[in-house]
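# okay, structure incoming, though there's no sequence with it:
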């Protein structure tokens, strides 16, 4: 059992390395499905559908968009995670769900999606970290590391101090940093102990998402190799 858990943890850490988060409203005038496919082609290792904010899709339109995103992720063998919407995730058999502290409680989500699906939880302090560990979260998200405009409800900038502290205290829990991360500033996040970085705007708003992702991949590979 412990060996299986270690293998799962190692796999999750690999999948978190370059974690793309996007909704239909994040790509401006660009076709979001085209942006996603270019990002997948470039080599993102995980994708989260976060369909929130003004003009976000709802109902059948949201489900159709989610299924289209899921199909692309399956083609590139990349995990497809749904943010917050547990009903949608269950309905389309997504690979997992990510929840924040203001969403449905992680314990209930784990019970609803089962133990074999990926569960990610946003945490902002040690007590939230311990709660995530207790309910069997597969990874935690921490941030915003830097100033971000992608989330209207973003918490105050936290830097990398919490990532460093939590990765030291709980090394078995995979951590992904999020918030204002770019090719130019991601290194301190990994150096602090994160398994990977979550990107929204730097990819979703890029003129060429494929080239942007390739730059991330090359830079991250150099950072991982040198650590």
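Looks like it arrived, so ask away. None of these values were measured; they are calculated from a predicted model. Numbers count the residues shown, from 1 in each chain.

# make it CA atoms for all contacts and neighbour counts henceforth
Noted.

# all helices for the chain, in order.
For the chain, applying DSSP state H gives helices covering 2-15, 32-42, 59-75, 86-91, 106-113, 126-134, 161-169, 187-191, 201-204, 209-226.

# out of those, which is the most enclosed?
Each of those was scored by mean neighbour count; the highest is helix 201-204, a mean of 22, by mean count of other C-alpha atoms under 10 Å.

# which other helices and strands does it contact?
helix 32-42, helix 209-226 (3 or more C-alpha pairs under 8 Å, 6 or more residues apart in numbering; DSSP states H and E).

# I'd like those written out as TSV, with distance to residue 1 added.
Below are these laid out as TSV (distance: least, C-alpha to C-alpha, whole Å):
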stretch	distance to residue 1
helix 32-42	32
helix 209-226	28
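
# which one of the ones you listed lies nearest to residue 184?
Among these, helix 209-226 comes nearest to residue 184, with 9.2 Å by C-alpha to C-alpha.

# quick one: contacts of that closest one?
Here helix 209-226 makes contact (C-alpha atoms under 8 Å, 6 or more residues apart in numbering) with 18, 35, 38-44, 183, 187, 202-203, 206.

# and the comparison structure, right after this:
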């Protein structure tokens, strides 16, 4: 099976969170993040009605397509298929990787969360296109996220052939601590969407991510 994701797609992976919106719309904030250099978009909604989710997903899909960046839905496989998103991202408790791959077919992106080397290797074997590994730092966004050590992150990156993005508590202040881990980029929420200027925040994180990734060479 071909891989549907490139390593450079992981540089600045943004995950939506409407709790930070203020007076802006989600579309406006996502546009600002894309303008600032986002390379991948994941839409994550935990408490939205189905029809509202579909409407939002279609709008954000158009933004991602116009920018030429990959776009996936978190967890909701049926919505991802209904709106013809580029793919889906699932966690360890969201169903078997192989089963999800069968549902979405070979040409859609399948991202999988992993906290251990065993989970990472299994996900790759079962058809994941990329891995989201974390939480690499403590995070208020996902309070049940288990910590992943630098050593585990590095071991995963060295052991799989698919791209790996680090997630969890990543900020402008700590991002460069991931240097040397061989990770392909960072996934962020509050580091971009909770900041006063979303576009400027995205630009800063993108530059830091590029610097961090270059340290892997």
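Sure thing, it's come through. All values derive from a computational prediction rather than experimental measurement.

# determine which of the helices of structure 1 approaches residue 178 of structure 1 most closely.
Of all the helices of structure 1, it is helix 187-191 that lies closest to residue 178 of structure 1, at 8.9 Å by C-alpha to C-alpha.

# out of the helices of structure 1, nearest to residue 97 of structure 1?
Ranking the helices of structure 1 by proximity to residue 97 of structure 1 (C-alpha to C-alpha) places helix 86-91 first, at 6.7 Å.

# among the helices and strands packed on helix 201-204 of structure 1, which comes closest to residue 11 of structure 1?
Among those, the nearest to residue 11 of structure 1 by C-alpha to C-alpha is helix 209-226 (15.5 Å).

# ok so, going back, want to try CSV for the helices of structure 1, with distance to residue 24 of structure 1 as columns?
Converted to CSV, these look like this (distance: least, C-alpha to C-alpha, whole Å):
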stretch, distance to residue 24 of structure 1
helix 2-15, 23
helix 32-42, 6
helix 59-75, 8
helix 86-91, 16
helix 106-113, 24
helix 126-134, 29
helix 161-169, 29
helix 187-191, 27
helix 201-204, 10
helix 209-226, 15
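
# and of the ones you listed, who's closest to residue 143 of structure 1?
Here helix 161-169 is closest among the helices of structure 1 (C-alpha to C-alpha), at 8.6 Å.

# what range does that closest one cover in structure 2?
Helix 161-169 of structure 1 corresponds to residues 151-159 in structure 2, going by TM-score structural alignment.

# got the contact list for that stretch?
116-117, 120-121, 133, 136, 163-164, 166, 180-183.

# now it: how far from the chain's centre is it?
Here the centre of stretch 151-159 of structure 2 is set off from its chain's centre by 18 Å, with C-alpha atoms, centre = their mean, to the nearest Å.

# mean shift between that stretch and structure 1?
Its aligned residues in structure 1 lie a mean 1.5 Å from stretch 151-159 of structure 2 after superposition (mean C-alpha distance after the TM-score superposition for structure 1).

# these two touch, right, residue 26 of structure 1 and residue 205?
Yes - with contact defined as C-alpha atoms under 8 Å, residue 26 of structure 1 reaches residue 205; the gap is 7.0 Å.

# who has more neighbours, the two?
For residue 26 of structure 1 versus residue 205, the count of surrounding residues by other C-alpha atoms under 10 Å is larger for residue 26: 21 against 16.
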